[in-house]
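1. sequence and predicted structure, then a few things I'm wondering about:
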Amino acid sequence: MFGKSVRIDSWVLLLIALPGLAHFLIFKYIPLAGNIIAFQEYNLFAGILHSEWVGLKHFQFMFDYAEFMLVLKNSLKFGLYSILFGFPAPLLLALLLNEIRVSLFKRTTQTLLYLPHFLSWVIVGGIFTELLSKDGLVNQLIHYLGGETVSFLTEPKYFLGMVISLGIWKEVGWSMIIYLAAITGINPNLYEAAMVDGASRFRQAWHITLPSLLPAIIVLLLLRIGHLLDANVEQVLFFLNPLVREVGEVFDTYVYRVGLMGGQYSYTTAIGIFKALVGVILVVGLNKLSRRTTGESIY
């Protein structure tokens, strides 16, 4: 009777998981077969089966093309700066919010912080385009304080910092929820013992909270590094214009412009394979390094 009950529970769990498995199979694994067009001169009307095979032609062109190297440089800068400044932000915010003892204020602050996550980039971009324009509120304030107006939207030197900062502002509250959930799972007896020993709030955070969050930090960091060359296409595309294209064109906007709008499907598929290989190499290599140094890894 007990064994039969276990088998029934297993079938129920399998049925619950079935929609998720079907989603990954249909939308993630089956489309991988389409990567074959990176080795073809794909013709939309001839299809995959009848398009001409060209081998590694598109990969060779990719590395010989000067515009590709510029896009690679911009994507690396965007990804590295996003990790450097964007990854620690939700962790620090969660640690600070965890120190708030007034429950109502804590819940209200948390809600306000993750509210921007639910706004689309069209809305966010529209708001900040108005705020940062030549006659926008920010430049009016600068002029009132005696400074000169700044072309935030058309000056290349401001583009990267502006887009990354807006991305952090929009998503930091949502990412913070993972760390707050992990903090709630820490044994409160550890904090009580530390208080008895006279540990300050800072010492408690440094010696108890952070070490307890280390597994979550490592997993999230490795997953983030795996998407080093990825960028939110809406985030960048909304602020991208010909005046800042030299510093703002990343792989996602480049694939959109050249592949979708220009019809170079094989070339942009080769770029996608290149991005995926870089991500796999980074995750596998850094996962091994993390397992040897910290004992934590994603597999």
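-> Arrived safely.

2. from here on, just use CA atoms for contacts and neighbour counts.
-> Fine.

3. okay, the residue lying closest to L190 once chain neighbours are set aside and N187: tell me how far apart.
-> The shortest distance from L190 to any non-neighbouring residue, by Cα to Cα, 6 or more residues apart in numbering, is to I208 (7.2 Å). Distance of I208 to N187, given as Cα to Cα, to the nearest Å: 10 Å.

4. ok, those two, which is more surrounded?
-> Under the criterion of other Cα atoms under 10 Å, the comparison of I208 against N187 puts I208 first, with 17 against 12.

5. distance of the more buried one relative to L277?
-> From I208 across to L277, the span is 37 Å (Cα to Cα).

6. one more: V247?
-> 24 Å.

7. equivalent analysis for Y29, please.
-> As judged by Cα to Cα, Y29 and L277 stand 16 Å apart.

8. give the residue from V247 and L277 that has the larger number of neighbours.
-> Set V247 next to L277 and count neighbours by other Cα under 10 Å: V247 wins out with 21 against 13.

9. wait, the more buried one sits on G161?
-> No. At 11.0 Å, V247 does not count as touching G161 under the criterion of Cα atoms under 8 Å.

10. what is the neighbour count of P90?
-> 22.

11. put this beside the first:
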Amino acid sequence: MNRAMSSIKQNHFLYWLMAPAFILTVIFKYIPMYGVIIAFKDFSYSKGIWGSDWVGFKYFEKFLNAPNFEAIFMNTLKLSLYGLAFGFPVPIILALMLNQLRRQGVKKNVQLMLYAPNFISVVVIVGMVFIFLSPTGPINKLILLFTGHPVNFMSDPGYFRTVYIVSGIWQAAGWSSIIYVAALAGVDPELHNAATIDGANLLQRIRSIDLPTIKPVMAIVFILSAGGIMAIGFEKAFLMQTALNLPTSEILPTYVYKVGLKSGDYSYSAAIGLFNSIINVILLILVNFVVKKLNEGEGLY
């Protein structure tokens, strides 16, 4: 206890800097967690959260036995897994490519172009997607030249995942590469010079010097990404939904919104959201365990 107090006194300025983030986390992340209990109650406005009747796992069973459970769950899982599989390597590749640019002026301009999409609103991104992929949009005009008929990208369920993932990679890959660029900045240039003198080509230097340097960062980012594998953003999926692509675009977050806010079945939607969170926690623990085994004990915790 004395050591803890001594540490606080010595580093009191750092603790003051951390205080706002800690307080906001407690207020907006931990305090609202008491509301999760409505997933186990038949929530009623008149009775309130504590006065509502307990129903146990009624709403969890209702969701697991629902006829659309498998479709919604698999849509969420597939969209997450495909997004992780195709989206995770792209920032790493971008960072390795940026690291090879020696002219600082060119490098900064390229970084600016790569980072810029991250600051575009999701609403604007989806609007751009609809414009570019509309039957009369520029993409379909090129397709018309070769096939003679347009493709309904936003109406065909088969294209939803591809459009969602590709647009997401375009928007976030550049910004996500920052952490790898920062890690590569710590590589001693003498290592590359020595490897070049020894006859190593570019790919060999990347494999033997750059990748081992960012390996711990890659492991942590992968664990965090896999831990949130079911936590797909609601906004983009909801905005991209149409009546025709629902078979592949209906995922857990959009379903929770429709059941909870539009239909007013708050207990049922809370049960679905809690189920989703439990799956995320289980995946986080499993992935961290596997990565620690493969990465010589280095993991998130």
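-> Happy to help now that I have it. Just so it is clear, the structure is predicted and the values come from calculations on it, not from any experiment.

12. wasn't P150 of the second structure part of a helix?
-> No. Read with DSSP: H, G, I helix; E, B strand; the rest coil, P150 of the second structure is coil and lies in no helix.

13. quick one: the closest residue to it other than its chain neighbours from V124 of the second structure, how far?
-> Nearest non-adjacent residue to P150 of the second structure, counting by Cα to Cα, 6+ apart: N140, 5.3 Å away. To V124 of the second structure, N140 of the second structure is 20 Å away according to Cα to Cα.

14. who's in contact with I120 of the second structure?
-> Q171 (Cα atoms under 8 Å, 6 or more residues apart in numbering).

15. how about the one 10 residues further on?
-> For F130 of the second structure, the contacting residues are M154, by Cα under 8 Å, 6+ apart.

16. now stretch 126-142 of the first structure: buried residues?
-> 128-129, 131-134, 138-140 (16 or more other Cα atoms under 10 Å).

17. buried stuff in stretch 39-56 of the first structure?
-> Applying 16+ other Cα under 10 Å to stretch 39-56 of the first structure flags 39-43, 48, 51, 53 as buried.

18. about what we covered before: doesn't the residue nearest to P150 of the second structure lie inside a helix?
-> Yes. Assessed by three-state DSSP, N140 of the second structure belongs to a helix.

19. corresponding residue for it in the first structure?
-> For N140 of the second structure, the aligned position in the first structure is occupied by N139, per TM-score structural alignment.

20. correct me, but that match touches V150?
-> Yes. With contact defined as Cα under 8 Å, N139 of the first structure counts as touching V150 (6.6 Å).

21. report how many residues lie close to A66 of the second structure.
-> Around A66 of the second structure there are 10 residues (other Cα under 10 Å).

22. sec struct for it, please.
-> The three-state label given to A66 of the second structure by three-state DSSP is coil.

23. next one: E296 of the second structure
-> E296 of the second structure - assigned by three-state DSSP - is coil.

24. how many neighbours does it have?
-> 8.

25. out of the buried residues of stretch 39-56 of the first structure, who's nearest T269 of the first structure?
-> Closest approach to T269 of the first structure among these (Cα to Cα): F39, at 9.1 Å.

26. quick one: residues contacting the closest one.
-> Contacts for F39 of the first structure (Cα under 8 Å, 6+ apart) come out as 53-58, 266, 270.

27. filter those residues by whether they're kept in the second structure.
-> Shared with the second structure under both residues aligned by TM-score structural alignment, their matches' Cα atoms under 8 Å, the contacts from these are 53-58, 266, 270.

28. same list, those residues, but as JSON lines with distance to L84 of the first structure please.
-> Below are these laid out as JSON lines (distance: Cα to Cα, whole Å):
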{"residue": "W53", "distance to L84 of the first structure": "41"}
{"residue": "V54", "distance to L84 of the first structure": "40"}
{"residue": "G55", "distance to L84 of the first structure": "38"}
{"residue": "L56", "distance to L84 of the first structure": "35"}
{"residue": "K57", "distance to L84 of the first structure": "35"}
{"residue": "H58", "distance to L84 of the first structure": "32"}
{"residue": "S266", "distance to L84 of the first structure": "33"}
{"residue": "A270", "distance to L84 of the first structure": "28"}
